[in-house]
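Colleague: Attaching a predicted model along with its sequence, questions to come.
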Amino acid sequence: MRTPAAPDRGRFGVLIVEDDNTIGHHLETGLRSNGYAPTWSRAGTGALVEASQGSYDALLLDLGLPDMDGLDVARALRARFPDLLIIILTARTDDIDVIAGLDAGADDYLVKPFSLTVLLARLRAHLRRRTTASPPPEPVTLGDLVLDETARRCTLHGVDIPLRPKEFELLALLGRHAGEAVSRETLMAQVWDENWFGSTKTLDVTMAGLRRRLTAAAQASPRPAHMPQITTLRGHGYRLEKPPE
C-alpha cells in the first residue's frame, strides 16, 4: 500500500482500492489531474486502515482484491461511514455480482474496462447532488414515520431507522410525493443520475433493502406502528401510500 499525504480538504478526497498497478496508477493520475485528492491502496486490509485514518468523500473499490473480498470491504466501510460514496469497479459482469455489490452498500458500479471520462462524470453527478445547496425541506410525517431530510433522519416513534444513503434518498423522494405515482425514470434521474448508464436493477435492489429495513423497524417497535406502504406499479414505478387518518 502507498499512503500519500492526507487529502487536501479543499478538494474531494477519493480512496482508490485497486491491486492492478496499471489501473491504479491511471486512476490516481487521472483523478489528481482533475482536481481530486486521491489515495491509492492495493489491498482491502490496508484500505480499512487508511479509511479510519483519513477523511474521504468517495471510495473506488475493486472487488477482486488479493487479501479479502471487496464486498466485505464495502460492507465494513458502509457500516462505519454511512455517507461515504462507494463506487465499485469490477470485471464481474453477471447480474448476481452487480446486485451483491449494490446490496453490500455500494452507490454505483462500473464494469471494467471503463473510461476515465465516464468515471469522472459519475463522480461529478454523485458529489454535486450531495453538495448542491437548496432550502431545507420541512420534515414529512407519514403516520408514525417521520422523514427529516435536513438531519437525514428517518424515525419511527422517535427511534432512528438506519438507512443507507440511497435508501434514504429514495424514501425521501417518495415521501415528498406521497400518494402519487413516481416513475422509475424519475427515481433513477433524481436519486442516481439523469445520465445513468447502468441497469435499473440498482433501483430494484435499493427498494428491496428499503422495504426490509422499514418492515424490520415496524416489527421491532414496542407498540403498533402506523406506517406508509410502498406499492409497486407494474410497468411504471412506485407509489408511497399515505397511512389512513
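Modeller: Structure received.
Colleague: Going by C-alpha atoms from here, please, whenever you check contacts or count neighbours.
Modeller: Will do.
Colleague: Nearest residue to the middle of the chain?
Modeller: residue 107 (3.1 Å; CA atoms, centre = their mean).
Colleague: what's near enough to touch that residue?
Modeller: 85-87, 166 (CA atoms under 8 Å, 6 or more residues apart in numbering).
Colleague: hmm, try it at 6 Å
Modeller: Neighbouring residues of residue 107 by CA atoms under 6 Å, 6 or more residues apart in numbering: 86-87.
Colleague: any idea how far it is from residue 46?
Modeller: Noted for residue 107: a distance of 22 Å to residue 46, by CA to CA, to the nearest Å.
Colleague: What is the end-to-end distance of stretch 44-63?
Modeller: End-to-end span of stretch 44-63 (CA to CA): 9 Å.
Colleague: Repeat that for stretch 180-195.
Modeller: The first and final residues of stretch 180-195 sit 24 Å from each other (CA to CA).
Colleague: Stretch 60-77 too?
Modeller: Stretch 60-77 has an end-to-end distance of 12 Å (CA to CA).
Colleague: same deal with stretch 193-202?
Modeller: Stretch 193-202 end-to-end distance (CA to CA) = 12 Å.
Colleague: How far does that stretch sit from its chain's centre?
Modeller: When distances are taken as CA atoms, centre = their mean, to the nearest Å, stretch 193-202 is centred 13 Å away from the chain's centroid.
Colleague: Please apply the same query to stretch 15-24.
Modeller: 21 Å.
Colleague: what's the burial count for residue 236?
Modeller: 12 (other CA atoms under 10 Å).
Colleague: now swap in residue 86 and tell me
Modeller: 25.
Colleague: Do a quick rundown of the helices in the protein.
Modeller: Ranges of helices in the chain, per DSSP state H, are 21-33, 44-53, 70-80, 95-103, 116-131, 165-176, 184-187, 201-220.
Colleague: Residue 154 touches residue 147, doesn't it?
Modeller: Yes. Residue 154 lies in contact with residue 147 (CA atoms under 6 Å); the separation is 4.7 Å.
Colleague: From start to finish, how long is stretch 49-63 in a straight line?
Modeller: In stretch 49-63, first residue to last residue: 17 Å (CA to CA).
Colleague: Second structure follows, compare the two:
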Amino acid sequence: MKKILIVEDEQKLSRVIELELQYEGYETKIADNGKDALRFMQEETWDLVLLDIMIPELSGMEVLRRLRRTDDHTPVILLTARDQVHDKVSGLDLGANDYVTKPFQIEELLARIRAHLRRPIEVTRKSEQLTVGELSVDLHTRQVIRSETEIELTPREYDLLVYLMKNKNIVLSREQIMEQVWGYDYYGDTNVVDVYIRYVRQKVDKEFDIPYIQTVRGVGYTIKDVSK
C-alpha cells in the first residue's frame, strides 16, 4: 500500500483528499502545518507528498527546501491557490515534481499522483556517469563538470540536463521533455521548457567555445556530442 502525506491546513479540503485517496487504496496522514509536516517526513517514509504552499508555522516552500536537503527522490506535488508563474517556477526550482492550482478536480489530482507513483526511483552506481564531449554528470553525487569546472544546477535544471544527456544526439520535442522531466502530460503552455533550457545553457554553454545544447526549429532541443 502506497503512503501519501497530505500537508494542507484547510480541514475540509484535506479531509476530502484523504477520503478519496483512501478509497483508491492509499494509506494517508494529514499535517496541517509545516512543523508537523517536517516531523512526519523525518519519522516515516512516504511514497508521495501533497504539499500546500500556504500553511502555518513553516511555509510549504520552506518545508520543500528542507526536505530536498536530504531527500531528492520522494515525489512532491504542490497544492496552491496562487496562479502566478513565479510561485510555480520557484517551487519547481526547489525540487517539486508537479503542481496543482486550486480549485482542482480530484480526478486530475489522482491522475497526477498515479503518474508520479509509476515512475521508478532511479538507482545508480557510484561510478555511473554521463558524458557529452567535455561535459560529465556523476549520477550518484549529482556533480556536473565541464572542462574541469564544476557547474551548480537547481534540481529541475539537473533533471533536464540528465534527460538531454541520456538522449544525446536525439531531437526531443518540448512535449517529450515536459512529460519526462516534469513527470506528467502537460496540457498547457510548454514555454516553461524554453525557460529552463535557457537557464541550463547559461550555465553549461555560455562560458565555453562550443555550445552543446542545440535548438531544432519547429521541433525542440537536443544535446550534441561534438566528438561524434
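Modeller: Here it is on my side, so go on. Just so we're clear, the structure is a prediction, and the values are computed from it rather than from any experiment.
Colleague: what do we get in the second structure for the residue nearest to the centre of the first structure?
Modeller: By TM-score structural alignment, residue 107 of the first structure lines up with residue 97 in the second structure.
Colleague: gap between its match and residue 48 of the second structure?
Modeller: 10 Å.
Colleague: got it, and residue 31 of the second structure?
Modeller: Using CA to CA, residue 31 of the second structure is found at 14 Å from residue 48 of the second structure.
Colleague: who touches both of residue 97 and residue 48 of the second structure?
Modeller: Common neighbours of residue 97 of the second structure and residue 48, using CA under 6 Å, 6+ apart, are 75-76.
Colleague: Can you list the neighbours in contact with stretch 141-152 of the first structure?
Modeller: Contacts for stretch 141-152 of the first structure (CA under 6 Å, 6+ apart): 136, 139-140, 154-157, 226-227, 243.
Colleague: and if we set it to 8 Å?
Modeller: Contact with stretch 141-152 of the first structure is made by 136-140, 153-158, 168, 172, 175, 225-228, 242-245, as judged by CA under 8 Å, 6+ apart.
Colleague: Now that we have those, which of them are buried?
Modeller: Among the contacts of stretch 141-152 of the first structure, those classed as buried by 16 or more other CA atoms under 10 Å are 139-140, 153-157, 168, 172, 175, 225-228, 242.
Colleague: So which of the residues you listed sit within strands?
Modeller: Using DSSP state E, 140, 153-156 are the members of those that sit in strands.
Colleague: need these in a markdown table with distance to residue 76 of the first structure, can you?
Modeller: Listed next are those as a markdown table, based on distance: CA to CA, whole Å:
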| residue | distance to residue 76 of the first structure |
| --- | --- |
| 140 | 31 |
| 153 | 21 |
| 154 | 22 |
| 155 | 24 |
| 156 | 26 |
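Colleague: nearest to residue 125 of the first structure, of the residues you listed?
Modeller: residue 153 (22.9 Å; CA to CA).
Colleague: Give the aligned equivalent of residue 42 of the first structure in the second structure.
Modeller: Match for residue 42 of the first structure (TM-score structural alignment): residue 32.
Colleague: next one: residue 177 of the first structure
Modeller: In the second structure, residue 177 of the first structure lands on residue 167 (TM-score structural alignment).
Colleague: who touches its match in this structure?
Modeller: With CA under 8 Å, 6+ apart, residue 167 of the second structure has these contacts: 222-223.
Colleague: now it: how far from residue 129 of the second structure?
Modeller: According to CA to CA, residue 167 of the second structure stands 14 Å off from residue 129 of the second structure.
Colleague: between these two, what contacts are shared?
Modeller: By CA under 8 Å, 6+ apart, no residue touches both residue 167 of the second structure and residue 129.
Colleague: Map residue 17 of the second structure across to the first structure for me.
Modeller: Looks like residue 17 of the second structure aligns to residue 27 there (TM-score structural alignment).
Colleague: Which residue comes closest to residue 232 of the first structure once chain neighbours are left out?
Modeller: Spatial nearest neighbour of residue 232 of the first structure, excluding adjacent residues (CA to CA, 6 or more residues apart in numbering): residue 238 at 4.7 Å.
Colleague: What of residue 203 of the first structure?
Modeller: Nearest non-adjacent residue to residue 203 of the first structure (CA to CA, 6+ apart): residue 188, at 7.0 Å.
Colleague: so that neighbour makes contact with residue 196?
Modeller: Yes. Between residue 188 of the first structure and residue 196 there is a contact under CA atoms under 8 Å: 7.4 Å.
Colleague: Which member of the ones in strands among the buried ones among the contacts of stretch 141-152 of the first structure is positioned nearest residue 99 of the first structure?
Modeller: residue 154 (24.6 Å).
Colleague: Would you check that residue 95 of the second structure makes contact with residue 156?
Modeller: Yes. In this structure, residue 95 of the second structure is within contact of residue 156 by CA under 8 Å, at 6.2 Å.
Colleague: Which one's more surrounded, the two?
Modeller: Set side by side, residue 95 of the second structure and residue 156 show more neighbours around residue 95, with 27 against 21, by other CA under 10 Å.
Colleague: Run through the residues that contact that one.
Modeller: By CA under 8 Å, 6+ apart, the neighbours of residue 95 of the second structure are 64-65, 68, 72, 76, 154-156.
Colleague: Of the residues you listed, which are reproduced in the first structure?
Modeller: Contacts conserved in the first structure for the contacts of residue 95 of the second structure, using both residues aligned by TM-score structural alignment, their matches' CA atoms under 8 Å: 64-65, 68, 76, 154.
Colleague: hmm, which two among these are most spread apart?
Modeller: 76 and 154 (15.6 Å).
Colleague: The closest residue to residue 91 of the second structure other than its chain neighbours and residue 89 of the second structure, how far apart?
Modeller: Nearest residue to residue 91 of the second structure in three dimensions, chain neighbours excluded: residue 61, at 6.6 Å (CA to CA, 6+ apart). The spacing between residue 61 of the second structure and residue 89 of the second structure, counted by CA to CA, is 11 Å.
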